[in-house]
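Visitor: All I have is the shape, not the residue letters:
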């Protein structure tokens, strides 16, 4: 499984924006669609809140790509 490391420069980042910032989708709107489809896991559980706050230490997975937030 490919892994991306994302360095957080603030308290949190919204889930749809994280997907955009890591290049897994083209826009925040596309990120929202991926979340709505149930394709995104946060810490191993399906996350349906498009603007869920992701903080350092959490893991996000889309298909076979894992993002580790530091």
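Guide: Received the coordinates, thanks. On a predicted model such as this, the values are computed, not experimentally measured, just so you know.

Visitor: Only C-alpha atoms from now on, for both contacts and neighbour counts.
Guide: Will do.

Visitor: in the one helix or strand residue 30 maps to, what counts as buried?
Guide: Secondary structure from DSSP states H and E places residue 30 in helix 28-36. Within helix 28-36, the residues that count as buried by 16 or more other C-alpha atoms under 10 Å are 28, 30-35.

Visitor: put this beside the first:
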């Protein structure tokens, strides 16, 4: 499964925001629930912090879809 690149405007983005931006999830509420339930991984590790700072090169996976943070 190949991750699609999602450009961000700053140097970092919070995990909850990135899940919406990348269209892996539709809303902030969905992101909060998925993260709390341990369904989201960052670089292959389960991440339970919605405010986790992501940097270009980080890969976020939810279900069978992945998105990689890239510079905008």
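Guide: Yep, it's here. All of these numbers come straight from a predicted model, not from anything done at the bench.

Visitor: ok, back up a step: mean shift of the helix holding residue 30 of structure 1 relative to structure 2?
Guide: For helix 28-36 of structure 1, the mean distance to aligned residues of structure 2 following superposition is 1.0 Å (mean C-alpha distance after the TM-score superposition for structure 1).

Visitor: Could you list every helix and strand in contact with that helix?
Guide: helix 15-21 (3 or more C-alpha pairs under 8 Å, 6 or more residues apart in numbering; DSSP states H and E).

Visitor: what about the helix it packs on, how far off from structure 2?
Guide: Aligned to structure 2 and superposed, helix 15-21 of structure 1 gives a mean residue distance of 0.8 Å (mean C-alpha distance after the TM-score superposition for structure 1).

Visitor: residues touching residue 19 of structure 2, list them.
Guide: 25-26, 31, 60 (C-alpha atoms under 8 Å, 6 or more residues apart in numbering).

Visitor: should've said residue 11 of structure 2
Guide: 55-56, 71.

Visitor: Okay, it and residue 36 of structure 2: tell me how far apart.
Guide: Applying C-alpha to C-alpha, to the nearest Å, the value for residue 11 of structure 2 to residue 36 of structure 2 is 25 Å.

Visitor: Also residue 5 of structure 2?
Guide: From residue 5 of structure 2 over to residue 36 of structure 2 the distance is 24 Å, taken as C-alpha to C-alpha.

Visitor: isn't residue 25 of structure 1 right next to residue 31, touching?
Guide: Yes - shown here, residue 25 of structure 1 and residue 31 form a contact pair, counting by C-alpha atoms under 8 Å, at 6.1 Å.
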